[in-house]
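Enquirer: Would you be able to build a 3D model of this:
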Amino acid sequence: MHDPNQNHLLAALLDTEFHRLSPHLQSVPLRLGDVLCESGATLEYVYFPTTAIISLHYLLENGGSSEIAGVGNEGMLGVSLFMGGGTTPSRAVIQTGGHGYRLPVRILMEEFNRSGPVMRLLLRYTQALLTQMAQTAVCNRHHTVEQQLCRWLLLTLDRLGAGELTMTQELISNMLGVRREGVTEAAGRLQGRGYISYRRGHITVIDRAGLEVDVCECYDVVKKEFGRLLSDVRHRQPGDLPKRAA
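Expert: As a prediction, the model looks like this:
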């Protein structure tokens, strides 16, 4: 069953704001590899993933790319709109297929411009997202491919809540912006330690604690910032829709 409250931002809305937005929320499948937005394009909808993960990529002139951030059930795609940019400099592609909800940009901007709880919630989320982007840049520059892979796996697990991922090494290399051979070697070392099992595009995490030991500090920085900024937000649980006033 799909429920908008599976997305943490939608679940954090006060009942009044949720009732204004919910009639406009559209349930949509988000399929692996689908491109939601190209770099420089104008979004017609913002997206709130529930069981899918959206990857934000920066594309180089030579065709290379690297992930600058991921968006799962903790957030949304489209922060550039209410930050005044109008367009996004990154390419948004579905990293992990699943489900989500989309909302017309006009509806979100009307709510944001009320300068109420929705605006404050989205700005706090944006700060956490910027922290993730900055930490990703630091990690890609200073840490090993193995540490980057641990970080990426743990963030993906946090968003999915499951221990099995459908992901090819080629796709992971595109996410991290490194050669496929480097991912193969790093994954082989993690598998040799018994942390993961990799077979035909499927990664099964066997020992999460092992990944947490070997990951760099970047994972904790991102996780703690999201927790710090959104820790006091009340969340409705899936299936727990607010009652309308009589």
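Enquirer: Only C-alpha atoms from now on, for both contacts and neighbour counts.
Expert: Will do.
Enquirer: can you point me to the longest helix in the protein?
Expert: In the chain, with assignment by DSSP state H, the single longest helix is helix 117-142.
Enquirer: what's near enough to touch the residue positioned nearest the centre of the chain?
Expert: Residue closest to the mean C-alpha point of the chain, counted by CA atoms, centre = their mean, is Val71 at 1.5 Å. Val71 sits next to 49, 53-56, 77 when contact means CA atoms under 8 Å, 6 or more residues apart in numbering.
Enquirer: Which member of these is positioned nearest Val183?
Expert: Proximity of these to Val183 (CA to CA) peaks at Ser55, which lies at 17.9 Å.
Enquirer: That closest one and Ala92 touch, don't they?
Expert: Yes: applying CA atoms under 8 Å, one finds Ser55 in contact with Ala92, separated by 5.7 Å.
Enquirer: after the strand or helix carrying Trp152, next one along is what?
Expert: Per DSSP states H and E: Trp152 is located in helix 145-160. Next helix or strand after helix 145-160 toward the C-terminus (DSSP H and E): strand 164-166.
Enquirer: contact partners of that next one?
Expert: 96, 201-205.
Enquirer: do that again at 6 Å, thanks
Expert: Identification of contacts with strand 164-166 by CA atoms under 6 Å, 6 or more residues apart in numbering yields 201-204.
Enquirer: Over to stretch 199-214?
Expert: Against stretch 199-214 from outside (CA under 6 Å, 6+ apart): 150, 163-168, 195-197.
Enquirer: residue ranges for the helices of the chain, please.
Expert: 8-12, 15-21, 79-82, 105-112, 117-142, 145-160, 169-176, 180-192, 208-214, 218-230.
Enquirer: Go through the ones you listed and name the closest to Gly64.
Expert: That would be helix 169-176 among these, by CA to CA, at 7.9 Å.
Enquirer: Let's see this one next, to set against the first:
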Amino acid sequence: WGLAGGLAEVMLLACHRPIFLALTLLDQGNILHSPGDEIDYVYFPLDCLLSITITMQNGDTAETGLIGNREVIGINALMQYRSTTLTTYVAQTPGQAVKIEASLIREEFNGSCDVRDIFLRYIQAFIAQVSQTTACNRLHNLEQRFARWLLEARDRTQSERLQLTQEVIADMLGVRRAGVSQAAQKFQELAAIRYQRGRIQILSDKLLIQHACECFECVKDEYDRLLGVRGSPFPNSPT
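Expert: Okay, here's the model as predicted:
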């Protein structure tokens, strides 16, 4: 199922009993949770990319968090019995996710110190992502943010090929599509990416890192510190 290296694998290995899980296929644009929805299921993406978004009264949308195979959708379910969300969780690229009943995850969280430790570390890492993204959106230019976003998307899908339109990326960055088009054109001329018909292929991580702000590395380092480097054992205690 492609669990290796993701948060789903770490969590399932820590559970003290077998957990029933289902593999679900997500299409681009699928909405998993909307504002006011009760969270009945928790989703662990395997090879797809999802966004946590907020839509304003005038219809403008902005991304507040990026979700891939190092994250989980529906973490609010651990906080109370009938938890709801104030945000929208939408699939940005098609792919697979593991789906587990929220009640089962809640029982493991309440009954297992190991599972609770994993989720608390994850929450700390995700808060770091959201905080860094907030600062990034305020302080860094569009080209830096675009490069950072592509690097984060590749890191979370483990793929250099992303099925994403410029319009979607513009919505996620909270900017005009024309700005994303200009940034994409520049990176294509630099041979950092190849863009065609709603598909982006990353050709050079090195070039994107050179043009991105420090936020990608900052967030990645915090995830690695708290949750471990991909392919390595889960850390016993973060420092």
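Enquirer: circling back: can you redo the helices of structure 1 as JSON lines with mean neighbour count?
Expert: Formatted as JSON lines, the helices of structure 1 follow (neighbours: other CA atoms under 10 Å):
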{"stretch": "helix 8-12", "mean neighbour count": "23"}
{"stretch": "helix 15-21", "mean neighbour count": "15"}
{"stretch": "helix 79-82", "mean neighbour count": "17"}
{"stretch": "helix 105-112", "mean neighbour count": "15"}
{"stretch": "helix 117-142", "mean neighbour count": "17"}
{"stretch": "helix 145-160", "mean neighbour count": "20"}
{"stretch": "helix 169-176", "mean neighbour count": "19"}
{"stretch": "helix 180-192", "mean neighbour count": "17"}
{"stretch": "helix 208-214", "mean neighbour count": "16"}
{"stretch": "helix 218-230", "mean neighbour count": "17"}
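Enquirer: To Pro29 of structure 1, which of the ones you listed lies closest?
Expert: Smallest distance to Pro29 of structure 1 across those (CA to CA): 15.5 Å, for helix 145-160.
Enquirer: That closest one maps to which residues in structure 2?
Expert: Mapped onto structure 2 using TM-score structural alignment, helix 145-160 of structure 1 spans residues 142-157.
Enquirer: Kindly report the same for stretch 171-181 of structure 1.
Expert: Mapped onto structure 2 using TM-score structural alignment, stretch 171-181 of structure 1 spans residues 168-178.
Enquirer: ok, and what's touching that stretch?
Expert: Contacts for stretch 168-178 of structure 2 (CA under 6 Å, 6+ apart): 61-63, 167.
Enquirer: Out of the contacts of strand 164-166 of structure 1, who's the most crowded?
Expert: Using other CA atoms under 10 Å as the neighbour test, the contacts of strand 164-166 of structure 1 are led by Ile203, with 20 neighbours.
Enquirer: What residue in structure 2 is paired with that residue?
Expert: Looking across to structure 2 (by TM-score structural alignment), Ile203 of structure 1 lines up with Ile200.
Enquirer: Quick check: closest non-adjacent residue to its match.
Expert: In space, and not counting its chain neighbours, Ile200 of structure 2 is closest to Leu162: 5.1 Å by CA to CA, 6 or more residues apart in numbering.
Enquirer: How about Val105 of structure 1?
Expert: Among residues not flanking Val105 of structure 1 along the chain, Tyr45 sits closest, at 5.0 Å (CA to CA, 6+ apart).
Enquirer: For that neighbour, give me its contacts.
Expert: Contacts for Tyr45 of structure 1 were tallied using CA under 6 Å, 6+ apart; they are 102-105.
Enquirer: Just give me which of these are shared by structure 2.
Expert: Compared against structure 2 with both residues aligned by TM-score structural alignment, their matches' CA atoms under 6 Å, those retain 103-105.
Enquirer: Could you save those as CSV and add columns showing distance to His24 of structure 1?
Expert: Shown next, in CSV, are the kept ones among the contacts of Tyr45 of structure 1 (distance: CA to CA, whole Å):
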residue, distance to His24 of structure 1
Leu103, 6
Pro104, 7
Val105, 10
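Enquirer: Looking at those residues, which one is closest to Gly33 of structure 1?
Expert: Of all these, Gly33 of structure 1 sits closest to Leu103, with 20.7 Å by CA to CA.
Enquirer: before we move on, back to that, tell me the residue in structure 2 aligned with the residue nearest to the centre of structure 1.
Expert: Counting by TM-score structural alignment, Val71 of structure 1 corresponds to Ile67 in structure 2.
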